[in-house]
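K.L.:
Give me a 3D structure for the following:
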Amino acid sequence: MVLSRLLQAFPRWPLLLSMLLGAGWGHTAMAADKVDNSIPLRQIQTFSEVFSLIKSDYVDHASDKKLMEGAISGMVSALDPHSAYLSPKELKEMQSFTDGKFGGVGLEVAADHGVLRVIAPIDGTPAAKAGIRSGDLIVKIDGKAVQGLGLSAAVDRMRGKVGTTVELTLLRPHAAKPMTVKLTRAIIKVQSVRASLLAPGYGYLRISQFQDNTGVETRRAVERLEKESGGRLKGLILDLRNNPGGVLGAGVETADTFLDRGLIVYTKGRAANSDMRFTAHGPDALHGAPLIVLINGGSASAAEIVTGALKDDGRALVMGSRSFGKGSVQTIIPLDDGGALKLTTALYYTPLGCSIQGEGIVPNVAIRPANAEQEALDQDLLRESELQGVLKAPAQCRAQKPQYTILEPTPPAAPKKDQTPNFSDKPDLRTDFTLREALDVLQGKPVPVDVDGKTVPMVIPLPAVTARKAG
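P.N.:
Below is the predicted model of the structure:
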């Protein structure tokens, strides 16, 4: 009876039924393991009953389109924080994001218990210039609560016509009260790669996010640094702090820039076509010169893939703090309505078989605040493992710990300016403690290592890779 009422109210029920059972019949047939294709009649009956009651008794008229799109979105979002139904408009916006040009304020965010957490502001954007930080909690957009709005709808509210303003109300961990930031929307033209010399022969390469052309730009940047240096570099610092990720292929190409051979990353999922392996072809653009990678809690996804490959291969020393832990693969499956299903189909694994998902990359050298309050702030930064509905990965690599710890000195009680590194500007060794220590390590100078609560000057060894040959 109830099912027949739903068929009358929504005549395209067969299409809905196929969506309820999977991402289309063709996709379920590709599963590597046995799939239960039985029809959940009891759940469908409950769904149809709810649908019918809303149509007849809800205080306002609700269109079939609104109800069905809500049902689809709810079904997909219940899986994990990164699966989503994309309307035709949202799909177009996502494509413009990966091209490196889009309208908005320049924030990478994630849904967190009904509101938004900032993964990272993108370099040079209105959000970064306004001082928004990784871990900030967005509770209101233009005075309206974000709670229960949903990720796609909230992001859509932050976007708008270029030149118009949007007001964000933020909660910062351990802050006494909310802060309000007014941002002017702009066309976000992201310069993915920036490079400069920190000292004679020592280069600095900053990647803010991974776009389609990032891999090519990375190799060109290294070549430019070598020309500026008058020959081969003595060492390079690759800065991936607050890099929220981006295009997988660009991350693979970037790791390949510094490797002669070997596995970069592999994926494992249920469907046969979700298992992939990516290997390096070389040549190493640095010719084996020492490499240090900087990461923090805002380093996610493709940034973690690059870091994991270079760390596991022994090609680079990793410094900073544990990364975000976004190690899942999303496949974009086009739908007949012009939109798409963004579906998590696999997990990433580093060359040594460690899953990034929920765990992140542990640095070889941890930079830890000496000040207890600042350390508490760092602990409060959002991690993938804290997101609602997060996928859990195998735990075989959870025991990894940093080999060395450097304590960051407590800043003055009343600093003249914000001591947080501004990635929109040129690197500043005076204010960027992590970068300054990384350069000392790269140059073979002693750095203050914490040993059983005592600071001991120590030369941290770099990976020995100069003798490598492609094979």
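
K.L.:
alpha carbons only for contacts and neighbour counts from here, please
P.N.:
Fine.

K.L.:
out of everything not next to it in sequence, what's closest to Thr180?
P.N.:
Once its chain neighbours are removed from consideration, Thr180 has its nearest residue in Thr169; the separation is 4.5 Å (C-alpha to C-alpha, 6 or more residues apart in numbering).

K.L.:
structure for this one too, so we can compare:
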Amino acid sequence: MGKLKQAGLVCAGVVGGVLISLQFSAIADKEMRASLPVEELRTFAEVFNAIKTGYVEPVDDKKLITHAISGMLSNLDPHSSYLDADAFKDLQVGTQGEFGGIGIEVGMEDGLVKVISPIEDTPAYRAGVKPGDLIFKIDDTLVKGLTLSEAVKRMRGKPKSQIRLSIIRKGEAKPLDITLVREVIKVQSVKSKLLEGGYGYLRITSFQENTGAAVVKHLGDLFKPGSLKGLVLDLRNDPGGLLNSAVGVSAAFLPPDILVTSTDGRTPDAKHRFSASPADYLRGSREDYIKALPSDARKVPMVVLVNGGSASASEIVAGALQDHKRAIILGTTTFGKGSVQTVLPLPGNTAIKLTTARYFTPSGRSIQAKGIVPDIVVEENANGSSTERLREANLEHHLDNNKEPAPAIKETPAKPPIKAAPVKTRSGAVKDEPDESSELPSREIASKKDYQLNQALNLLKGMQIMQSQR
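P.N.:
This is a model prediction of the structure:
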């Protein structure tokens, strides 16, 4: 009985400690503090004591408590998680654009690691790892039973060391074994190219600390020869990143101080409106990089490319430009990650990543589990098919859209070839047919074989013709 009381005090102390961390980080109103569920904690303590006294092998107290915290968070939604010291450090380093590993954005599905998107110019991307791939074994370790943090830790490692992933892929009769060589992942988040005819191409692969400043620099390079006839902003397969970077990128194309996005949650500091102003896109006392923006950047005709791999911060940018009618959104429906994660540090250099709010576009639309529906739907290939992609609405325990029901993710048959940019607006994924979309994506910037990009350029050229005839 003494052990039971001791275990109960330990559990209450740990739970209380988490609540106190949240209290100082996110809850200002003391009346919002929830009372501890004593009966449930007593049950928890009994389970803890049963494991400590009766499990076949001794188990460390810290391990049990850590797993309990991890389980609490991972069963809330796919994006809340416990970060041990290594995972917390990796998260901090990753936002700077450099980290070690193989280069994939992942989530957890049915106990397996599910690939959301490979990051461009990384070992995973070059080896042909695809969105939707299920990783069931890392080297000789089965993923089932591991937390997402543990699985990610196993995929990290010293540069030049090998790792073998065993993958289940839809459409493949047998599992795939892919051997990769780890390297230091240095993600160049912004790329650009001046296309023939006076059109610009700007690609954002992720939203890092310096992405906003990099966008302004690339725009300066694109506008250096003179005015552009049009600009394509490519956000396809961009898994997102930092909120302030998304606001900064939006500020490069929108009028000053205009609303970019808003968040809403249960606590007062989860409710916020983010505008195209330095206070919302700069962190610290950094110089305002928007001051170096070419004057025509906010006026040039724009098309934004998106697909099912466009998530989070990229959806914020696409939604803001769409709502303010600054650009035409072209491609396929985005991923639908419209939730805000707050990182709350804990003792021992650990932290929890907790979903605290939902994102909304300037018009008040919720992105969560719905995504951004393009103004013009164009599939990846001329035959009307796109790669079937994992979306937020497919993830286990995903947060619902509190504004409207999430659209059903269905498979639809391939459509006839499209001769010109289609104008029919619709949503939903399509069946993955065996065609050129199943090949490894071209590493060429603004490839001439890129069907969606060609349709975006055709649209810009058509807008140019219409404008000249006025």
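
K.L.:
ok, back up a step: can you name the residues that contact the residue nearest to Thr180 of the first structure?
P.N.:
Contacts of Thr169 of the first structure were listed using C-alpha atoms under 8 Å, 6 or more residues apart in numbering, and they are 138-143, 178-181.

K.L.:
Now for the residues you listed: which two are most distant?
P.N.:
Using C-alpha to C-alpha, the pair of the contacts of Thr169 of the first structure lying farthest apart is Asp142 and Pro178, separated by 14.0 Å.

K.L.:
out of those two, which sits in the more crowded spot?
P.N.:
Here Asp142 of the first structure and Pro178 are compared on neighbour count by other C-alpha atoms under 10 Å; more neighbours surround Asp142, at 16 against 13.

K.L.:
which residue lines up with that one in the second structure?
P.N.:
Correspondence of Asp142 of the first structure to the second structure, assessed by TM-score structural alignment: Asp139.

K.L.:
What's the separation between its match and Ala446 of the second structure?
P.N.:
Computed as C-alpha to C-alpha, to the nearest Å, the Asp139 of the second structure to Ala446 of the second structure distance reads 36 Å.

K.L.:
The match of Asp142 of the first structure - nearest residue in space that isn't next to it in sequence?
P.N.:
Leaving out its chain neighbours, the residue that sits closest to Asp139 of the second structure by C-alpha to C-alpha, 6+ apart is Arg164, at 4.7 Å.

K.L.:
Is it correct that the one you found is in contact with Asp177?
P.N.:
Yes - Arg164 of the second structure is in contact with Asp177 according to C-alpha atoms under 8 Å; the separation is 6.6 Å.

K.L.:
which position in the second structure aligns with Gly327 of the first structure?
P.N.:
Gly327 of the first structure maps onto Gly338 in the second structure, with residues paired by TM-score structural alignment.

K.L.:
Which residues are in contact with its match?
P.N.:
With contact taken as C-alpha under 8 Å, 6+ apart, Gly338 of the second structure is in contact with 312, 315, 358-360, 366-369, 371.

K.L.:
Please point out which parts of stretch 236-256 of the first structure sit buried.
P.N.:
236-256 (16 or more other C-alpha atoms under 10 Å).

K.L.:
Just to be sure, which of those residues are found in strands?
P.N.:
Cross-referencing these against strands under DSSP state E gives 236-239.

K.L.:
Kindly reformat these as CSV and extend each row with distance to Thr455 of the first structure.
P.N.:
What follows is these, written out as CSV (distance: C-alpha to C-alpha, whole Å):
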residue, distance to Thr455 of the first structure
Leu236, 26
Ile237, 24
Leu238, 26
Asp239, 26
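
K.L.:
Closest one of the residues you listed to His82 of the first structure?
P.N.:
Checking those one by one against His82 of the first structure (C-alpha to C-alpha), the nearest turns out to be Asp239, at 25.2 Å.

K.L.:
circling back to that earlier point, and in the second structure, which of the contacts of Thr169 of the first structure remain?
P.N.:
Counting by both residues aligned by TM-score structural alignment, their matches' C-alpha atoms under 8 Å, the contacts of Thr169 of the first structure that remain in contact in the second structure are 138-142, 178-181.
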